[in-house]
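Enquirer: my questions concern the predicted model and sequence given below.
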Amino acid sequence: MAKQIKVIKCPNCGSIEKTEIKPEHYRCENCNTEYFLDSDDINVNVKYHNHNQNSTQTNYLDEANIKSIIIIVACIVVAIVFGSLISIFFKSKSYSNNSYSNPPVTHTTKSTKSDTTLPAETKNSVKDVNYHYCSLTLVENKPFIISIAQRKYSQSSQSKYFFIVHDLLAYKIVQESEIADLKLDNFGNVKWDSYDFTQDKTYLTAGKRAAFLLDKKKLTLTDVTSSLLENYPQYNTGIASINITTAQSTRGARVFHILTDDGQKIYYFPIQDKAYVDNNDFYMALKNFDQVNDSSEHTAFSFAQRYDKDFKLIKFIYVSPDGKSYYTFTSADVGDERTDGSGKFTDEASAYNIDNTFYRNSKYRLVSHQNLTPNRLYFSPEIVYFDDTSLIIKTKASASPDSHYNYQRLDTNTGKVLWTLSEDKIRIKEVTHLNDNFIAKQNCDKYAIISSDGTISKEITLTQEK
């Protein structure tokens, strides 16, 4: 077969510099590689020497490693893509199965109507409550808290006023209604005033523009602004302002003072439903005006006090037409003259004077009085609560200005201390007697049940909303 003439190059380095070592066998002058020619074709066959063998194998191994790495990376990429596709497939299927039970939350603007359910953190929940009135009342021997509350909300700058009734022992709100159409001041608030005209009926005024009747037995609040003077058409021309005050010659009794829309000034007694024009005729009419006629005897307690004199705990029984006590007592020393002109005090226990505002009126009588604890010292004492069978006082433990206060229940006949509670454990503002226990009001939304032995059996914080 004829041979074609071609340039013979070293298959290892490509050099054409060579030495023929025997027919058709050559050695490269550049890298010493030996190679020969195939007789069928001019194919170059390489014969490697030992000193180049390791280098050549290394080149082939590097190329193999690169290919392996590429294959491995490709497999990893394929696995990731395949796994992602499977995940998307199952997630889509899961959403399809649950789309009716758990719809996604959507948000809309104010101009778009939507049944959107907001997340809990964006709901317009109550963030603060300010109590303008609160009272604990017993209905069928069950304690209820009646309150006028101003609620401020997390998602609104405007507050609202509510009439709220809590069932204290059930820990829940049993009645709630918004008090609408109130006249707000420049700060968006309403000033409330109240007075218990009877044990069960309390009147309130809101911003001196509206009047409400609170019935503590029926647990109702009624707007009576337009009906107060309905039996007096000559005055019932509309209310420009209304407030609860006292008037001269009324023995300190509370009364409504009303300015009508046509400028008339009226005194109105709600329990008696009596209205008088505020002039001289009004004071003349009051001379023979009796608001109530209570002739029963009442038991009360008071501390006789006077600067630099010891306190004395006085128990007394009295009669007054309205059932209220108008007696005050002042401490004295042995040898001091009695203010009623009956001589000097001869013993420490009875050394106190009596001030009776209505001593000339036979309807007001002091039936009896006594120093209940003649041998005891008191430090800054106060009467916290009393009824015919119970007495709770507040007094410092010692004369030290750093001394803490104690609450004590005393026997109403002997003055013996029945139990003591430190103010470190509880701070009491008001007390209500319930069976053998006492309900202590700490503030409008916090109460405590005190057992007959003086232990705090339960503490209750009112819920802010239903």
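Expert: Cool, the structure landed.
Enquirer: drop to CA atoms for contacts and neighbour counts, all remaining ones
Expert: Will do.
Enquirer: for the residue lying closest to residue 455 once chain neighbours are set aside, grab the count of nearby residues.
Expert: Nearest residue to residue 455, sequence neighbours excluded (CA to CA, 6 or more residues apart in numbering): residue 421, at 7.9 Å. Residues lying near residue 421 (other CA atoms under 10 Å) number 18.
Enquirer: quick one: the strands in the stretch 201-350 of the chain, in order.
Expert: Here the stretch 201-350 of the chain has its strands, by DSSP state E, counting those that start in this stretch, at 201-206, 210-215, 220-223, 239-246, 254-260, 265-269, 274-277, 298-304, 312-319, 327-331.
Enquirer: is it possible to export these to JSON lines including mean neighbour count and distance to residue 435?
Expert: Compiled in JSON lines, the strands of the stretch 201-350 of the chain are given as follows (neighbours: other CA atoms under 10 Å; distance: least, CA to CA, whole Å):
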{"stretch": "strand 201-206", "mean neighbour count": "20", "distance to residue 435": "23"}
{"stretch": "strand 210-215", "mean neighbour count": "20", "distance to residue 435": "23"}
{"stretch": "strand 220-223", "mean neighbour count": "15", "distance to residue 435": "25"}
{"stretch": "strand 239-246", "mean neighbour count": "18", "distance to residue 435": "34"}
{"stretch": "strand 254-260", "mean neighbour count": "21", "distance to residue 435": "32"}
{"stretch": "strand 265-269", "mean neighbour count": "20", "distance to residue 435": "35"}
{"stretch": "strand 274-277", "mean neighbour count": "17", "distance to residue 435": "38"}
{"stretch": "strand 298-304", "mean neighbour count": "20", "distance to residue 435": "19"}
{"stretch": "strand 312-319", "mean neighbour count": "22", "distance to residue 435": "23"}
{"stretch": "strand 327-331", "mean neighbour count": "18", "distance to residue 435": "29"}
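Enquirer: structure B:
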Amino acid sequence: MAKQLKAIQCPKCGSVQQVALQPDTYRCTNCGTEYFLDSDDINVNVRQVPGTPPVNIPPAEMRRRVRWALLMAGLVVLWSVGTHFWAQHKRAGTTLEPDPIMTGRNEPPPSAWQTAESALVLGAGGQPVLVVAGAKATANHDAYQPVVVFYDARTGTVQQELPLPGGSRPRVPTVELERLANGTVLLCTDNAAYQVQANPPALPNVTASLLANQPALASGVVTLDRGDRHDDALHIFTADGRNLLLYPLAHRVYTADEAWDAARGRGPVAQRPAGPVRTGFAFSEASSDYPDEPIQLLAYQYRAGDGGPQVAPSFVWRKDFGGSGVFTSADPHVKRLITPQELAQARVLSYRDFTPGRQFFYPSVLYHDADYVLLTYYATASLGSQRFVQALDARTAAVRFTAPLPADGPLPNLALRYAGGFVVGRDRTTYTLSPAGELGPPITCD
């Protein structure tokens, strides 16, 4: 029987566009229907496979989409061109000024303090002088010059600026101030010591006189710096690798162990010099043994030394078990503000509560002499409460004046009495304080 040639059509949509998957099996590329031919060439079996048929976009829709794409591309081009011309317009209207420092038409900014320590001393005419010693950086901070600046503590005016010998250094040098028991202020830096003189401002080098007739220092001094502030010690590291303590007023040298023993009347120097009797003032410390005990202001008499090693008294309520060791609260003990052993070490002859019944919060003794005791304290136990500076009569404890301190100013830790009253301050900021307790505005010395 003769066969006729016929095109294979999709039984669902009639399309003749198909893809052969395997012998006699096809997939319609128009609607996605899979179908196959049986062996007698008569029946066509169809298997519908779920899926997304090819999308045929009508010509009208295609033209609409092309028009939208061209419109959006045109808007982007117009926005870019507009932005470019606007930026050029702004640049054209801006005049670039050369750096005045680079052209030499202006001075570079002043050097700034990197480290600084301060002391208050009396200058010419008995007027207060703030001495600031430290290191200043150059304008570009590539070198540091050790320097001492003398300011009028009442106005902040610079009286004299004295650079220390040796010139600027690539690293920040250490510059320290040390006030001795007799009021002398020394400046220590590198391996030298200078005496601070404010009338007139000067810094004579006193290293040779300090080291004279000291066999222990014969090898030479590598570094000379301030001790631990408990007494007048200067720490010296010698060229032969020894750490020694020099006491300028006593003009003696000790090892650390020798200084410890000498301060407590032990060892080879058990007999300490019998100096004059003086009066000191100190606040007691918070007690862990008796936490409910209030902070007290103590006046005490002590035997001054010759400027050698000395121990300051520490007043704190504690349980005295009569010696050192491991004890419990069940062991016999006595409640004491200071032990007899500590009294002997600090050479305290007597002491008393100077302001019985008064309550103090975070107090500090700023200054005292034969007439005044100047102190600071907070109004309450809150660190956000008002702060005060107060003057007491050094003989009777009567309040001479009380002045509130500004909340945004530094809490003073320096004080000096002069003919016009007091100057108090901290770091490079000072306040004047009249004899009536009138506090002047803060003066910050640059």
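Expert: That came through, no problem. As the structure is a computational prediction, the values presented were derived from the model and not from experiment.
Enquirer: give me the TM-score for these two chains.
Expert: The TM-score (TM-score structural alignment, normalised by the length of the second structure) is 0.59; 324 aligned residues with a CA RMSD of 4.2 Å.
Enquirer: coming back round to it: secondary structure element holding the residue nearest to residue 455 of the first structure?
Expert: Using DSSP states H and E, residue 421 of the first structure sits within strand 417-422.
Enquirer: any idea how far residue 257 of the second structure is from residue 215 of the second structure?
Expert: Distance from residue 257 of the second structure to residue 215 of the second structure, counting by CA to CA, to the nearest Å: 18 Å.
Enquirer: circling back: show me what contacts the aligned residue in the second structure for the residue nearest to residue 455 of the first structure?
Expert: Correspondence of residue 421 of the first structure to the second structure, assessed by TM-score structural alignment: residue 404. If you count contacts by CA atoms under 8 Å, 6 or more residues apart in numbering, residue 404 of the second structure has them with 386-389.
Enquirer: show the buried residues in those.
Expert: For the contacts of residue 404 of the second structure, a burial check counting by 16 or more other CA atoms under 10 Å picks out 387-389.
Enquirer: tabulate the residues you listed (JSON lines), appending distance to residue 83 of the second structure and secondary structure.
Expert: Putting these into JSON lines (distance: CA to CA, whole Å; DSSP: H, G, I helix; E, B strand; the rest coil) gives the following:
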{"residue": "387", "distance to residue 83 of the second structure": "59", "secondary structure": "strand"}
{"residue": "388", "distance to residue 83 of the second structure": "62", "secondary structure": "strand"}
{"residue": "389", "distance to residue 83 of the second structure": "64", "secondary structure": "strand"}
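Enquirer: closest to residue 345 of the second structure out of those residues?
Expert: In terms of CA to CA, no member of these lies closer to residue 345 of the second structure than residue 389, at 31.8 Å.
Enquirer: residue closest to the middle of the second structure?
Expert: residue 115 (11.1 Å; CA atoms, centre = their mean).
Enquirer: correct me if wrong: that residue contacts residue 134.
Expert: Yes: under the criterion of CA atoms under 8 Å, residue 115 of the second structure makes contact with residue 134 at 5.0 Å.
Enquirer: if I look at those two, which residues touch both of them?
Expert: By CA under 8 Å, 6+ apart, residue 115 of the second structure and residue 134 have these common neighbours: residue 175.
Enquirer: how about residue 313 of the second structure, nearest residue that isn't a chain neighbour?
Expert: Using CA to CA, 6+ apart, the closest residue to residue 313 of the second structure is residue 346 (5.3 Å).
Enquirer: what residues are up against residue 431 of the first structure?
Expert: So residue 431 of the first structure contacts 384-385, 438-441 (CA under 8 Å, 6+ apart).
Enquirer: how about 10 Å then?
Expert: With contact set as CA atoms under 10 Å, 6 or more residues apart in numbering, residue 431 of the first structure has these partners: 136, 384-386, 392, 438-442, 447-450.
Enquirer: out of those residues, who has the most neighbours?
Expert: Neighbour max across the contacts of residue 431 of the first structure (other CA under 10 Å) = residue 447, 25 neighbours.
Enquirer: helices and strands around the strand or helix carrying that residue, which ones?
Expert: Element membership for residue 447 of the first structure (DSSP H and E) is strand 446-450. With contacts defined as 3 or more CA pairs under 10 Å, 6 or more residues apart in numbering; DSSP states H and E, the secondary structure elements packing on strand 446-450 of the first structure are strand 430-434, strand 437-443, strand 456-461.
Enquirer: relative to strand 456-461, how tilted is that strand?
Expert: Orientation of strand 446-450 of the first structure against strand 456-461 (axes from the mean of the first three to the mean of the last three CA atoms, to 10 degrees) gives an angle of 170 degrees.
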